[in-house]
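Novice: I would like to see how this sequence folds:
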Amino acid sequence: MEKWEYLTAPLLIHNTKMILDNFGDEGWELVTVLPGQNSEQLVAYFKRKKEQ
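Specialist: The predicted structure is shown next:
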């Protein structure tokens, strides 16, 4: 059975691409992005397979 780990991270609107690229380089897959606590912030949810 595959096992997953999850991560949430804040995204600043003016720096979104760089932040997402960095997580992608580390093997994280973006699941969704939702609004944060204010209009300048988003929250990204990621997953990746756990290494066994």
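Novice: contacts and neighbour counts: CA atoms only from here.
Specialist: Fine.
Novice: figure out how far whichever strand or helix holds Leu42 is from the centre of its chain.
Specialist: According to DSSP states H and E, Leu42 maps onto strand 41-49. The gap between the average C-alpha position of strand 41-49 and the chain average comes to 2 Å, counting by C-alpha atoms, centre = their mean, to the nearest Å.
Novice: show residues contacting that strand.
Specialist: Applying C-alpha atoms under 8 Å, 6 or more residues apart in numbering, the contact partners of strand 41-49 are 2-13, 27-36.
Novice: and Ile19, how far from Glu2?
Specialist: The gap separating Ile19 from Glu2 is 26 Å, by C-alpha to C-alpha, to the nearest Å.
Novice: those two: which has the busier surroundings?
Specialist: Legend: neighbour count by other C-alpha atoms under 10 Å for Ile19 and Glu2, higher for Ile19 (14 against 7).
Novice: one more to put side by side:
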Amino acid sequence: MTTWEYATVPLLTHATKAILDQWGADGWELVQVIPGPTGSENLVAYMKRPRA
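Specialist: All right, here's what the predicted structure looks like:
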């Protein structure tokens, strides 16, 4: 059975693609993006990847 590790990543609106590309290159898969605790201007990405 696959076990997963998870991460939450704050996204900067001017660098969203670069941030997600970097995490993806490190093996992380994007699960969801939601507004951060301070409102819709700040986004938080939820990521997962299989544990090694």
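Novice: TM-score for these two?
Specialist: Once superposed, chain against chain, the TM-score is 0.91 (TM-score structural alignment, normalised by the length of the first structure); 51 aligned residues with a C-alpha RMSD of 0.9 Å.
Novice: circling back to that earlier point, now, of the contacts of strand 41-49 of the first structure, which are buried?
Specialist: The neighbour-count criterion (16 or more other C-alpha atoms under 10 Å) marks 10-11, 28-30 among these as buried.
Novice: now do the strands in the first structure.
Specialist: Remark: strands assigned in the first structure by DSSP state E are 4-12, 29-35, 41-49.
Novice: can I get those in a markdown table including distance to Phe23 of the first structure?
Specialist: Conversion of the strands of the first structure to a markdown table gives the following (distance: least, C-alpha to C-alpha, whole Å):
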| stretch | distance to Phe23 of the first structure |
| --- | --- |
| strand 4-12 | 10 |
| strand 29-35 | 8 |
| strand 41-49 | 8 |
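Novice: can you point out the buried residues in the strand holding Leu42 of the first structure?
Specialist: By neighbour count on 16+ other C-alpha under 10 Å, the buried set for strand 41-49 of the first structure is 41-48.
Novice: that strand to strand 29-35, inter-axis angle?
Specialist: 160 degrees (axes from the mean of the first three to the mean of the last three C-alpha atoms, to 10 degrees).
Novice: next, the angle from strand 41-49 of the first structure to strand 4-12.
Specialist: If you take the same axes, to 10 degrees, strand 41-49 of the first structure sits at 160 degrees to strand 4-12.
Novice: strand 41-49 of the first structure against the second structure, how far on average?
Specialist: Following the fit onto the second structure, the mean deviation recorded for strand 41-49 of the first structure is 0.3 Å by mean C-alpha distance after the TM-score superposition for the first structure.
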